[in-house]
Structures are given as structure tokens and as C-alpha cells.
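Participant: With the sequence up front, the predicted model follows.
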Amino acid sequence: MSGLPHSSHALVTGGGRGIGREIAAALVRAGATVTVVGRHRPALDAAVAAGAAHFAEVADVVEQPAVHSAIAAAAARQPIDILIANAGTAGSAPFEKSDDALFRRMMDVNFMGVVHAIQAVLPDIKDRPCGRIVAVASTAGLKGYSYVSAYSAAKHAVVGLVRSLALELASTRVTVNAVCPGFTDTDLVATSIDNIMKKTGRSREQALADLSRHNPQGRLVTPAEVADTVLWLCGEGASAITGQAIAVAGGEV
């Protein structure tokens, strides 16, 4: 696998924890300058202090002006070559109990958050020698799951955006792809396990088994496995890979 373009600057939204932080750390190890963006300053500062990133900017991806300001500040230090649109959140409820507020929040964070980040980097990244845009979607963007119709709809929207934008940018030096993890060992899944326990009375082990059964390998995906896939897509050797939604899910999809 060929490495990253020389002296790349990567920006990772939702980079303070979970998959985003793991991706940021992998990019640092590969030689990139990395800026993490997120809502919570302490988590971002902790990532920088641990060497998982070089710089941090605070912004909620739902707020377009804040995202544009944060990305402009990062780009002023060094032009951005790589965008990892990772920030997201999950919410579960039966469809009949999924109100407009839940659908709006899932779309605002998981879809419009990606849109806002891409809008902010696109004018300049098109001029970079080797531009990369990677959205962290989900297997929920490739298939359905019970009780997460709003989340699944938002992630399907991300995959559709990636496929369309890749065609628009095919004549440039920018590739646009999505990675679609299955259930991954993060705080987000830990919260899902807590919810399953609360609603069903199952033990933690039973709740974990309920999520792990979706993966034919019978386990949770690790954040490092997702980061490795992202790193490959950002490398010079992946210049012919665009418009793809790559499942990291042990054969589930």
C-alpha cells in the first residue's frame, strides 16, 4: 500500500473520541498533520495531548457557520488535503414512536454535518495535488435495522451523497468514498448496550451478543480496523477508488 501524499493536512470531524480519534491517530502515524474538530474542547485537547492530533478546533457540525469558521482556521495553518467527515450520533426508537425531532436530529448530525464539512473544504481541496474526502457512514447506510429508521435513513443519505459527488469530481484529483462500519467497539455502542439492558432486562453479555450476532465473525469491529480502511483510501495508491461505500463488518454486508 502506498502512503499518504507528502506533507498532507487531514481534518477529522468528531475526532475527539471513538472511531474519529482512532482515524486521527492513524493519520498522524502515517505522517499527516491532523486537525480534529468537535463539540467538546476537553476531548479534543486530550487527543492533541496524547499525540492523536496536532491541532483542534471547536465546532458543532450541525451549525454551518461554525463548521466553516473552524475549517477556515485549520486551512489557514496549512491547506487541507484530506477530509474525514466522521461526526455522528445514533438514536433508536420504533418507527411509530420516531417523531419529527428524532428524524431531524439524525439528519442534521449524520447527513448535514457531512454536507457542511464538504462544502467548507471543497473549493480549495479541488486544487490540491491529491485530495481525499471520506465519510464515515455505517452498515445502516447499506441495509436496514429494526428500531433505527431515522438513523438508517440519514446514513443512506450519506452514501447517496458520496456516490453522486464522486461522479461530479471524477475529472478532478479528488476522490470521494464512504466507509461503513458494522457495530464497532466504541462509546456509542456501549450506550446502545446500556439501552438494550434497560429496555429488555438482558445482561450486558446478552446485550453484547445481540449486537455481535449481526457480524458473521461473531464480534464487534474495532476502531483500528475502520481507521486502517480509511488510511488506505487516503493513500496515493487508492486514486482510482471513488464513489465506493466500503463495509467494514466481518461479512455482514
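Facilitator: Done, it's in. Numbering: from 1, shown residues only.
Participant: make it CA atoms for all contacts and neighbour counts henceforth
Facilitator: OK.
Participant: and the longest strand seen in the chain, how far out from the chain's middle?
Facilitator: Assignment by DSSP state E gives strand 174-181 as the longest strand of the chain. The chain centroid and the centroid of strand 174-181 are separated by 9 Å, computed with CA atoms, centre = their mean, to the nearest Å.
Participant: list the helices and strands it packs on?
Facilitator: Applying 3 or more CA pairs under 8 Å, 6 or more residues apart in numbering; DSSP states H and E, one finds that strand 174-181 contacts strand 131-136, helix 149-168, helix 223-234, strand 245-248.
Participant: what about versus this one:
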Amino acid sequence: MHPKSGGIMEHAGKHALVTGGGSGIGKDIAIALAQAGAEVTITGRRAETLGAVAAEHPRLHAQVMDVDDENSVRDGIAAAAVARGPIRICVANAGIAEGGPFEETSLAAWRKIMTTNLDGVFLTFQAALASLDAETQARMIVISSIAGVRGLKNAIPYAVSKHGVIGLIRGLSEEYMRRPITFNALCPGYVETDIVRNQLPGLMKRFDVDEDGARALIAKGNRHQKLLEVDEITAAAIWLCSDGARSVNGQTTEISGGQV
């Protein structure tokens, strides 16, 4: 059993969808939801990666989908809903992280991040909501970042995109207040995932440090100066999906080892 699923089949019979479910935070959340009884559609651009993850649990189902492409999102989520039912749990996790000085940021780079991190969430939520009738209970969660609640130098487009998805869930929580749907954001600090690991070579070269030194530099971005583990984010997501969180709506949960 996943360490955060508790062996409780709370989500038996529900259909969950996790974008970016082929690695990192998305993969871990998807596995936990499957072990809690949900039929989980995992989406991403690489069929081989998704297939390998889906093979890890019989309730994981691969769906090739690119959040940068409107038709891919709408058609992919509609097909998943036909196959496994309305999207009762939607985790908008797919995103990219790129940085650099603001004055050197091109409009193309800006738009690339907005398309994936903000437009992709808009499309995912809109398509998932279209699968629901007015009475169906649902949970919509976006994986934002501590960059969504504070400034982050040398990553302005990323920070703006993560601020944007928080505005999205706050607005949606008001618009759908009379329906049994909640919208919330998780805001992790620096997590031990491929996104962090991919930054290590550049930091090693820039600061003339070894891999441990580069990892320590990133960890300083968390208040307790340790990298977060993926299961910490999964635990928060599983709680937001639980019946006990049914009145938690329009909120941000910051996971960064201390006050942001």
C-alpha cells in the first residue's frame, strides 16, 4: 500500500484524472488515488512513460494528452470520461519550470510557460467540469508552488503562472459555491523531483560545487533548508480529496518547511 493511502478505499468507484501523471508529484498522487480505490487516468505527452506507470497498478490508465493543445485536452478528457465516468477528482499537475533574468526573457519564453502552466490548467478544469452533472461531488486541485504566493527572482514567468492558477481556483470556488465541488491549490517548495535534479549540473558549474553542494543550494529555498519528499505533497492532496476536507474550498496549502 502507498504510505499515505492508509489502505482505506475511500475513492472506490470514483474516476480521478491527474495531468503530468507519468513522473514526480503527479505519479505519486495517481498511485495513491488508485490504491484508495479510484480509477485513475494519468495524462502526459509520452505514451511509453505513461504505459510504464500504468503497469504499476491495475486502476491506473494511460491517456496521451498535451495540455498545450486545446483539442488534445478536450478530446482526451472527454474520452477518459466516456471510458471511466465523470471526473470526480481532477489534479492539474502538469507544468514546466524555466528561469532566467527578466530583462532577457523573450515573449516566446513567457508565452510557453503561460500556455503550459496557466492555460493548461484552465483547459483541464473546464473539460473536467464538463463531464459532471449539477449534483455530482468533485474535487479540483492544482499543483501551484511557493512561487505562487511570493516573489521569485530569475523566474518571473513561472511565478506569474503559479500566481495565476491560485487566482483561478479562488474565482472558481466562488462561481461554483452552490455546487458540491471544491477548488484548492497546493503550493510546494523545492521537492526532490526531476525538475530539481535537472538543475543540479548548471548549479554545480555556476558555483563550482559538487552534486551535494548544488542540492544544498536548492534546499535553502525551503525554510527548514531540506528538500521536500514527494510523499509530503501526496499526503496533502489525498487529504483535500477526503470527505473531511469537504468544506476546504478556494484555499492554498503551503508546504515548504516553515512560513513562506
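Facilitator: That came through, no problem. Everything numeric here is computed off the predicted structure, so don't read it as measured data.
Participant: Show me the helices in the first structure, by range?
Facilitator: 18-29, 41-49, 64-77, 100-106, 113-125, 149-168, 187-200, 204-212, 223-234 (DSSP state H).
Participant: Give me whichever of the helices and strands packed on strand 174-181 of the first structure is most buried.
Facilitator: Compared across these, strand 131-136 shows the largest average neighbour count, a mean of 27 (mean count of other CA atoms under 10 Å).
Participant: what's the nearest residue to Arg213 of the first structure if we skip its chain neighbours?
Facilitator: For Arg213 of the first structure, the nearest residue in space outside its immediate sequence neighbours is Arg219; the separation is 7.3 Å by CA to CA, 6 or more residues apart in numbering.
Participant: between the longest strand of the first structure and helix 223-234, how many degrees?
Facilitator: Interaxial angle, strand 174-181 of the first structure versus helix 223-234 (axes from the mean of the first three to the mean of the last three CA atoms, to 10 degrees): 160 degrees.
Participant: What span of the second structure is strand 174-181 of the first structure aligned with?
Facilitator: Applying TM-score structural alignment, one finds that strand 174-181 of the first structure aligns to the residue range 181-188 of the second structure.
Participant: Quick check: the matching stretch compared with the first structure, mean distance?
Facilitator: Comparison of stretch 181-188 of the second structure with the first structure after fitting gives an average deviation of 0.4 Å (mean CA distance after the TM-score superposition for the first structure).
Participant: show me what contacts Asp45 of the first structure?
Facilitator: The neighbours of Asp45 of the first structure, taking CA atoms under 8 Å, 6 or more residues apart in numbering as the test, are 16, 56.
Participant: Find the residue at the geometric middle of the first structure.
Facilitator: When the first structure is reduced to its mean C-alpha position, the closest residue under CA atoms, centre = their mean turns out to be Asn86, at 2.2 Å.
Participant: From Phe207 of the second structure, how far off is the aligned partner of that residue in the second structure?
Facilitator: Using TM-score structural alignment as the criterion, Asn86 of the first structure maps onto Asn93 of the second structure. Look at Asn93 of the second structure and Phe207 of the second structure: by CA to CA, to the nearest Å, they are 31 Å apart.
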